[in-house]
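Asker: My questions are about this predicted structure, shown below with the sequence.
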Amino acid sequence: MLQAPDFLTIGHVTRDLRPDGSFTLGGTVTFAALTAYRLGLAAGIVTCADPELISQLPTFLPSIALHARQSAQSTTFVNQYQEGFRTQYLRARGESLQVSDVPQDWLEAPVVLLGPLAQELAPDFVQLFRRRQGAIIAATPQGWLRRWDADGRVWPTPWQDALRVLPFLDVLILSHDDLLPFANGNRQEADAILAQWSLHVPLLIATDGRHGATLFRHGETQRFAAYTITEVDPTGAGDVFAAAFLTHLYRHGDPARAVDFANSTASFSVERQGIEGIPTLELVEERMRTYGRLR
């Protein structure tokens, strides 16, 4: 029997390759679970990876509950950044996850984040969890918005199952940039897509890097300024934002305050490499206090 964590996230852990051939542990589930834990929640991950990486996960994630199925290989990315834009290559892909991979007792986790990276979660996952008062079912859909060519280069692809998934979610969180390829690079057209999606889900949040984030509630928008920092590594910032937003929403129930809290949390994550920048609750609140945003 595995006790349900407060915060459950599902998707592939990844090897993010460095230029020297070494790797850092990545993936939405990695950044999100660590963020929730450092903000004070018990966190758990359902994933699959190769046996060697699975054996290393307790060292990388010593305080995170893990349920990992073995796969012949782990999802492996190369991320290249230039002038704020990322070119990404998929070098290997783990097996798709199955609904049976989720421990029965974990189905009652009060906060669930679906974090696909490479089309590894079928739309059926969203119906696995019982809707109930006080619980939150959320998704970051970047992995449903990706395809890759024969060379492994990752390209955007339309989210074909959006209208099948959104009605079963409480929260959708994504990057504004994820939709620009489908809006001819026009931000107003991207906002129109987001506004349309927001009619099918109670809360939708679009992050936009140094421009902050926008909260959509049934088509109505509210914008929140970012925190001014020096960016070192943007990898995982959106996942940190998502986990921070959900953690604050779960505790306090105020979406607007949760967005600002998440902006503060994500600002720390880009100041250092990989998972090293994920802050504690005390650091997040101190930065908010410095900016005069803590109430």
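Answerer: Okay, I see it. Numbers count the residues shown, from 1 in each chain.

Asker: Going by C-alpha atoms from here, please, whenever you check contacts or count neighbours.
Answerer: Will do.

Asker: any idea how far Glu52 is from the residue positioned nearest the centre of the chain?
Answerer: Taking CA atoms, centre = their mean, the centroid of the chain lies closest to Asp239, which sits 3.2 Å from it. As judged by CA to CA, to the nearest Å, Asp239 and Glu52 stand 25 Å apart.

Asker: then this one, side by side with the first:
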Amino acid sequence: MKAAFLAVGNISIDLIHSAGGFARRVAGSSFYASLAAARLGVKSAVLAKAGADIVPSRDLAPLLRAGVVLDGLVVGGSTASYELFYRGEDRTLRLRRVGEPISPDDVRSLNIDCQAALASPIYNEIPDETLQELRRRCRLLAVDPQGYIRKRIRGGWIRFSRWDAVKKLRGLADIIVTSKPELPYLARGRDDRSKLLNLLNSGAEIAFMTREGGAKSALLAYDGRVVEIPVVPPKRMVDPGGAGDVSAAAFVTEYLRTNEPVWSALFASSVASFIYEAFGAEAAPSREDAIERLRSFLMRFHAELYREFMAYL
């Protein structure tokens, strides 16, 4: 199976409580990431597991309409399920059901060949051996360790626990993507900037802290320095679900296209702003729409960045 972008992580059924109301939604990191990448014009595929209660023609119709390749959807066992409670951009998670692990054999059986992969477990379903197999087959490997720091406690509630990303991802990830609430559990340091820089000790070229989780700005670490990335605001706030996964996918695919990390982070901020404006990833934009919003934002508020990246705008 060939694809420019491969989203790895299980499909889930989520029960979501937010200011926009209650929703039962088919979700999961690979769902959001692959859909966003496809709408940005990138040939995308998923490697994920789900139970027989997930019917692709019904439940994954947005992916099919966007042209996402589903050859890597392995049906069997249980479908992962979360209940999410949002207060603004803060959220509390309750794990209702654990999904099946994604094994190295799942990667090998598909004969996967991709330019970039984003491995983003939702609950420990991507073991080290699978990351190693992806590393061998993909030119660029990004990892969002969100599911590695999640620990289920009594009642299914999720709390974060420390996961040493520098040690665990050493020599594996080219890019590490995380969020402000999760960063302290991945790396040590006196503040967000030093923690993000510390992630580069894993051998990763780039560490990206997205704007999700209530951060006033995103942060980008590369070449031994940290750059603050301004947040492109949404026009309205409906539902933050999926914004982090979409940010990661937008950054990885744009970096694959341009090899320019700061521009890619700005682009990801613009793409993510659309996600807040509707439920799930329904509002995932085209690349042209994302660039137009970013152009307007930079012209108005960040003239120096507008001049620096005019060639991309």
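Answerer: Cool, got the structure. None of the values given here were measured: they were computed from a predicted structure.

Asker: hang on, the residue nearest to the centre of the first structure packs against Ala36?
Answerer: No: using CA atoms under 8 Å, Asp239 of the first structure is not in contact with Ala36, being 10.5 Å away.

Asker: And the helices in the stretch 1-150 of the first structure?
Answerer: Shown for the stretch 1-150 of the first structure, the helices assigned by DSSP state H, counting those that start in this stretch span residues 28-38, 51-60.

Asker: compared with the second structure, how much does the first one deviate?
Answerer: Once the two models are superposed, helix 28-38 of the first structure sits on average 0.6 Å from its counterpart in the second structure (mean CA distance after the TM-score superposition for the first structure).

Asker: how about the aligned partner of Ser74 of the first structure in the second structure, what does it touch?
Answerer: Taking TM-score structural alignment, Ser74 of the first structure has Thr79 as its aligned residue in the second structure. Applying CA atoms under 8 Å, 6 or more residues apart in numbering, we find Thr79 of the second structure in contact with 11-13, 49-54, 97-100.

Asker: Equivalent analysis for Ala265 of the second structure, please.
Answerer: Taking CA under 8 Å, 6+ apart as the test, what Ala265 of the second structure contacts is 208, 218, 220, 229, 251.

Asker: Could you verify that the first one is part of a helix?
Answerer: The reference is to Phe208 of the second structure. No: counting by DSSP: H, G, I helix; E, B strand; the rest coil, Phe208 of the second structure is not found in a helix; it is strand.

Asker: Now do it against Leu305 of the second structure, distance only.
Answerer: Taken as CA to CA, the span from Phe208 of the second structure to Leu305 of the second structure is 18 Å.

Asker: Compare these two and say which is more crowded by neighbours.
Answerer: Neighbour tally, Phe208 of the second structure and Leu305, criterion other CA atoms under 10 Å: the higher count belongs to Phe208, 27 against 16.

Asker: can you pull the contacts of the more buried one?
Answerer: Taking CA under 8 Å, 6+ apart, we find Phe208 of the second structure in contact with 175-178, 196, 218-221, 265.

Asker: CSV for those, including secondary structure and distance to Gly41 of the second structure?
Answerer: Output for those, formatted as CSV (DSSP: H, G, I helix; E, B strand; the rest coil; distance: CA to CA, whole Å):
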residue, secondary structure, distance to Gly41 of the second structure
Ile175, strand, 21
Ile176, strand, 23
Val177, strand, 21
Thr178, strand, 24
Leu196, helix, 30
Ala218, strand, 24
Leu219, strand, 25
Leu220, strand, 24
Ala221, strand, 26
Ala265, helix, 18
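
Asker: May I ask you to confirm that Asp178 of the first structure is in contact with Arg146?
Answerer: No: taking contacts as CA under 8 Å, Asp178 of the first structure lies outside contact range of Arg146: 9.3 Å.

Asker: Need the residues touching each of the two.
Answerer: With CA under 8 Å, 6+ apart, Asp178 of the first structure and Arg146 have common neighbours Pro156.

Asker: Would you indicate which residues of stretch 60-69 of the first structure are buried?
Answerer: Across stretch 60-69 of the first structure, burial judged by 16 or more other CA atoms under 10 Å covers 61, 64-69.

Asker: ugh, typo on my part, it should be stretch 101-112 of the second structure
Answerer: By 16+ other CA under 10 Å, the buried positions in stretch 101-112 of the second structure come out as 101-104, 106-107, 112.

Asker: for the alignment partner in the first structure of Pro121 of the second structure, what are its contacts?
Answerer: By TM-score structural alignment, Pro121 of the second structure lines up with Pro116 in the first structure. For Pro116 of the first structure, the contacting residues are 10-12, 28, 140-144, by CA under 8 Å, 6+ apart.

Asker: Asp105 of the second structure corresponds to which position in the first structure?
Answerer: For Asp105 of the second structure, the aligned position in the first structure is occupied by Ser100, per TM-score structural alignment.

Asker: one step back: closest to Ile229 of the first structure out of the contacts of Pro116 of the first structure?
Answerer: Distance to Ile229 of the first structure, by CA to CA, is smallest for Thr28 among these, at 22.3 Å.

Asker: on that earlier part again, kindly reformat the contacts of Pro116 of the first structure as CSV and extend each row with neighbour count.
Answerer: CSV is the format used below for the contacts of Pro116 of the first structure (neighbours: other CA atoms under 10 Å):
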residue, neighbour count
Ile10, 28
Gly11, 25
His12, 33
Thr28, 29
Thr140, 21
Pro141, 21
Gln142, 21
Gly143, 21
Trp144, 23
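
Asker: Out of these, flag the one nearest to Ala43 of the first structure.
Answerer: Of all those, Ala43 of the first structure sits closest to Ile10, with 11.1 Å by CA to CA.

Asker: Need the helices of the stretch 1-150 of the first structure in JSON lines (columns: distance to Pro167 of the first structure).
Answerer: Below are the helices of the stretch 1-150 of the first structure laid out as JSON lines (distance: least, CA to CA, whole Å):
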{"stretch": "helix 28-38", "distance to Pro167 of the first structure": "22"}
{"stretch": "helix 51-60", "distance to Pro167 of the first structure": "34"}
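
Asker: Among the ones you listed, single out whichever gets nearest to Gly21 of the first structure.
Answerer: helix 51-60 (15.3 Å).

Asker: Which strands and helices lie in contact with that closest one?
Answerer: Packing contacts for helix 51-60 of the first structure, counted by 3 or more CA pairs under 8 Å, 6 or more residues apart in numbering; DSSP states H and E, involve strand 65-70.

Asker: All the helices of the stretch 201-313 of the second structure, residue numbers only.
Answerer: 243-258, 261-275, 287-301, 303-308.

Asker: follow-up on the earlier one: buried deepest among the helices of the stretch 1-150 of the first structure, which one?
Answerer: By mean neighbour count, with neighbours taken as mean count of other CA atoms under 10 Å, helix 28-38 ranks first of the helices of the stretch 1-150 of the first structure at a mean of 27.
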